[in-house]
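>>> sequence first, then the predicted structure, then my questions.
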Amino acid sequence: MTSTAYYNEDHPLALLAAGTLQGKAVSVDTSSIRPCEGRPIFVASLTGGPALKLLCGGVPGTVAVKATEDDRTRAPRNPRREALLLAKLQHPNVLSLLNGYLAEPSPSSPAARVTLFTPFYPHTLRDLLIAPSFTLDESPSTFPTLATSIAHQLVAAVSHLHEHGVAHRDVNPNNVVLSAGGRVVLIDLGIAIERGDEEVGAMHFEVGTGPYRAPEIIFGSRAYDPLALDLWALGATLAALFRPLVYPRLPSPDSEDSFERYYHQCATPPPEPSLERQPLFDGGASDFLLAASVFRVLGTPTVDTWPEAHDLPTFGRFTFASFPPTPLATHLPHLPDSATTLLGVLEGLLRISAQARTPAQEALRRIEEAASDGDGPRLLLPDDLSEEERGAYGVVGDEASPPTLRAMLVEMFAP
């Protein structure tokens, strides 16, 4: 007789964190579990049960399954902590946990494994960023509203985390997903921490992703404010909404050695390059070049203008050219002229000094006040919110007013 999978039982011993299902069975068709192309998760179909009504705008009848080895040597990643944090962070723009489980080692699986069941969302923010229609030039009538509405929801997500003393530490477009109805959801709290989880002076600085990493961790700080890391990453992610689409820069033939040139001459030709959204900062090659790209935009700091630099382990090892600060708007060609409040929010988030960055709650207040006053692009809420979820926002958007966010996303993702 085939045994029932523990996640299809009510309150099994393997239950680690009771989410919106409160420990009840997820009711997954085990034969439907399959990898999700391009993303580090599985997807599965539901057979029924209460989970069908708890998908928070996700794909109907479908759940995402994230399985991670419970390996304490992979710090700062901590899947147990991720499950417990998701279980208590209830917000329409933060990933909702159905249930989280801890399966102990077994002959078929020698390592303990944490498995999270959540709603499944079809698109990442990165998918939208590479859509050719998602620019002010291509979609002048819908882009301002869609981009501003996405920015509002992502700021709301980070604000909610910070109100609960939680720092995400890896905000970037791959960790933001979208529902078909226009709901923005912040995912992957694998390296998130609460204040006090890491000792000041011994904090992990190997966090964040490439061009979204804050200056203080570029220079190896182990005594940083983790909430301030999120503010910088939030600003860099929002700035990407208004950056140009470009073809990736190919390596110069002069930079290749003889073997590389021979290989490229004989190998199958690579696929044609596709357009990519150029991030505000260049994080592809090294931390040194990332820091230089930050300074080219915001100006080169000194220990006088950036007092915290005194305590950064590697800041004094480098000498940078003296770049003057440049107007941020000149780097955001798709930022609508009317989005003055959003520009001010971006300028406040992208401050080299962590102490000077605008708190997420203040950024959210400014965006919602501007919307209430009719200042700037129209602000819409997704059409898949429940009445209770609408109460999470300080502004009431007209989600049914055409064109809706759902209709705009269909337009953006159209082939």
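Looks like it arrived, so ask away.
>>> all contacts plus neighbour counts: C-alpha atoms, from now on.
Fine.
>>> what sits against the residue nearest to the spatial centre of the chain?
Centroid check for the chain by CA atoms, centre = their mean gives residue 175 as the closest residue, at 3.3 Å. By CA atoms under 8 Å, 6 or more residues apart in numbering, the contact set of residue 175 is 124-125, 186-188.
>>> what's the answer for residue 195, then?
Counting by CA under 8 Å, 6+ apart, residue 195 has contacts 165-167, 226.
>>> circling back to that earlier point, between the contacts of residue 175, which is closest to residue 138?
Nearest to residue 138, judged by CA to CA, of those is residue 125 at 18.0 Å.
>>> my guess is that closest one contacts residue 179. True?
No - counting by CA atoms under 8 Å, residue 125 does not reach residue 179; the two are 10.3 Å apart.
>>> higher neighbour count, those two?
More neighbours surround residue 179 than the other of residue 125 and residue 179, with 24 against 20 (other CA atoms under 10 Å).
>>> separation between that one and residue 137?
24 Å (CA to CA, to the nearest Å).
>>> and for residue 181?
Residue 181 is 23 Å from residue 137, by CA to CA.
>>> look at the two and report which has more neighbours.
A side-by-side neighbour count of residue 181 and residue 137, using other CA under 10 Å, places residue 181 first with 21 against 12.
>>> the structure to be compared is supplied as follows:
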Amino acid sequence: MEEPFSLDLVFDPDTLETIEESPVAYVTQAFYRQDESHRPIAIKSASIQPHFSKKPHDIAKELRLLRKLSHANVIHVLGHGFEQATSSLHFWMPFIPYKLRDLLDSPSFSSYPSPGNPTQEHDAISFPILAKSLIYQIIRAVTYLHEQRIAHRDIKPGNVLVDEQGIVKLIDFGIAWADPEVHNRVNDLWPEQANNMCFDVATGPYRAPELLFGASSYDPYTTDLWSLGTTCAEFFTPLRMQSRYEDEEDLELDSDEESLNAPFIVPKSLAVDDPDAEWRRDSLFDASRGSIGLAWSIFKTRGTPTESSWPDFGLLPDANKISFQVVPKQDLRTLLPNLPPTTTPAHSDKRDCVDLIDRLLTYQPSMRLSAANALRHPWFTEAAPLLVPLGYTVASEDAQRVETWEGKTLVDLLLSKLQPSRAPVYNRED
């Protein structure tokens, strides 16, 4: 009789350690039994029972999709097993040591010297090179998924890791949507019909605005594009100093108004040498006050929707349940103080990253720049260089790539700003 599966059969039980938990899944780090390479492995585990899950999270669907995918910028599955006693599905992946979230929160990842560290002259040059490379790879991952008729539905910095070669890895497909005409959905835990889709997807400030107004029939690919634009914008938003023991809201109110558009924001109550202080990159939008608060945060930035900017807004189920003050669209450049100093200061250059972000953050979903077209944006194809990992394949219609810049590889630039993560975040609620 075949022995029931357990993780102890594959991994050294003395090395099994839970490193991340969420309400629906947990991630364990472990090492294979008798593996001389001593490579750490990340194991994702969750129940397949609906009463232990949360719509639309589905680990079986996640595993099924990941096993079909093969792309340098998408995490790949090494193995899997089902534990009958607990109705738990486990699948394991390479442990990826670096997190985009940690890079964004690093004060050295900026074109400007951080307070208390005025010797970052070289970063003013290397920062845009590194930012462009990582953004390009994230877009490559999303392009591939959409070509495979899969929408991730939770694009955010917390779901982007970077391996030792500088290759971006998109993770956490637990709420992904797959086209039923291409992908078998017979055994989905939470089947979604085209006219009855779950709108409680994506995370906080990365949620597309149509999801905030009860849309149950929407284009899942275009919600990815909005999340992608918000993620790209976060490379250039301010870094805010926070205390580990104070609420973010208190620190925001404590900041000088004139400093809010600075590359670094230090509240009055904190000192740059405070041992209990840490830097955190602001999101472009504020999701701290629920869906309505997030909608207002978006409108204050992108302008209150009008018939011309969002023709279909009035068709959303909850669009007319609340009225918002009419405010104009802001220039994104004023909200992205960590843009490189060479970025054009007006709406005249269609070749820079601000234009790319602006075209992704378009209200009307059908008008958002597709991921495939984003790869052909002049910021990648005309403004050199595009630094890529060693051996990284770039499609012929994409930008001319380089593997070294001023004698440095992408890994060299990354290592100067990152420390390996002990625990990759596979289910983080940003």
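Good, I have the coordinates. Please read all numbers here as calculations on a predicted model, not as lab measurements.
>>> one step back: what residue in structure 2 is paired with the residue nearest to the centre of structure 1?
Residue 175 of structure 1 maps onto residue 159 in structure 2 when the alignment is built from TM-score structural alignment.
>>> if I pick the aligned residue in structure 1 for residue 238 of structure 2, what's in contact with it?
In structure 1, the residue paired with residue 238 of structure 2 according to TM-score structural alignment is residue 244. Applying CA under 8 Å, 6+ apart to residue 244 of structure 1 gives the contacts 135, 277-278, 332-334.
>>> filter these down to the ones in strands?
Of the contacts of residue 244 of structure 1, the ones assigned to strands by DSSP state E are residue 277.
>>> which helix runs longest in structure 1?
helix 143-163 (DSSP state H).
>>> name the residues of that one that are buried.
143-162 (16 or more other CA atoms under 10 Å).
>>> also stretch 166-183 of structure 1?
Counting neighbours by 16+ other CA under 10 Å, the buried set in stretch 166-183 of structure 1 is 166-174, 176-183.
>>> do stretch 4-23 of structure 2 as well
7, 10-11, 16, 19-21.
>>> can you check stretch 399-409 of structure 2 too?
399-405, 409.
>>> now, which of the residues you listed sits nearest residue 324 of structure 2?
residue 399 (41.8 Å).
>>> how about the closest one, nearest residue that isn't a chain neighbour?
residue 381 (4.1 Å; CA to CA, 6 or more residues apart in numbering).
>>> likewise residue 185 of structure 1?
residue 93 (4.3 Å).
>>> how close does the aligned residue in structure 2 for the one you found sit to residue 170 of structure 2?
Matched across to structure 2, residue 93 of structure 1 falls on residue 73, judged by TM-score structural alignment. Separation of residue 73 of structure 2 from residue 170 of structure 2 (CA to CA) stands at 6 Å.
>>> hang on, the earlier thing: where in structure 2 does the longest helix of structure 1 fall?
Going by TM-score structural alignment, helix 143-163 of structure 1 sits over residues 127-147 in structure 2.
>>> ok, average deviation of that stretch from structure 1?
When structure 1 is overlaid, stretch 127-147 of structure 2 sits 0.4 Å from its aligned residues on average, using mean CA distance after the TM-score superposition for structure 1.
>>> what comes into contact with that stretch?
71, 73-74, 109-111, 151-152, 160, 167-170, 221, 224, 228, 232, 235, 340, 371-372, 374-375, 380, 385-388, 410, 413-414.
>>> can you rerun that using 7 Å?
Stretch 127-147 of structure 2 is contacted by residues 73-74, 109-111, 151, 168, 170, 221, 232, 235, 340, 371-372, 375, 386-388 when judged by CA atoms under 7 Å, 6 or more residues apart in numbering.
>>> ditto for stretch 40-52 of structure 1
Contacts of stretch 40-52 of structure 1 (CA under 7 Å, 6+ apart): 21, 26-29, 32-36, 61-66.
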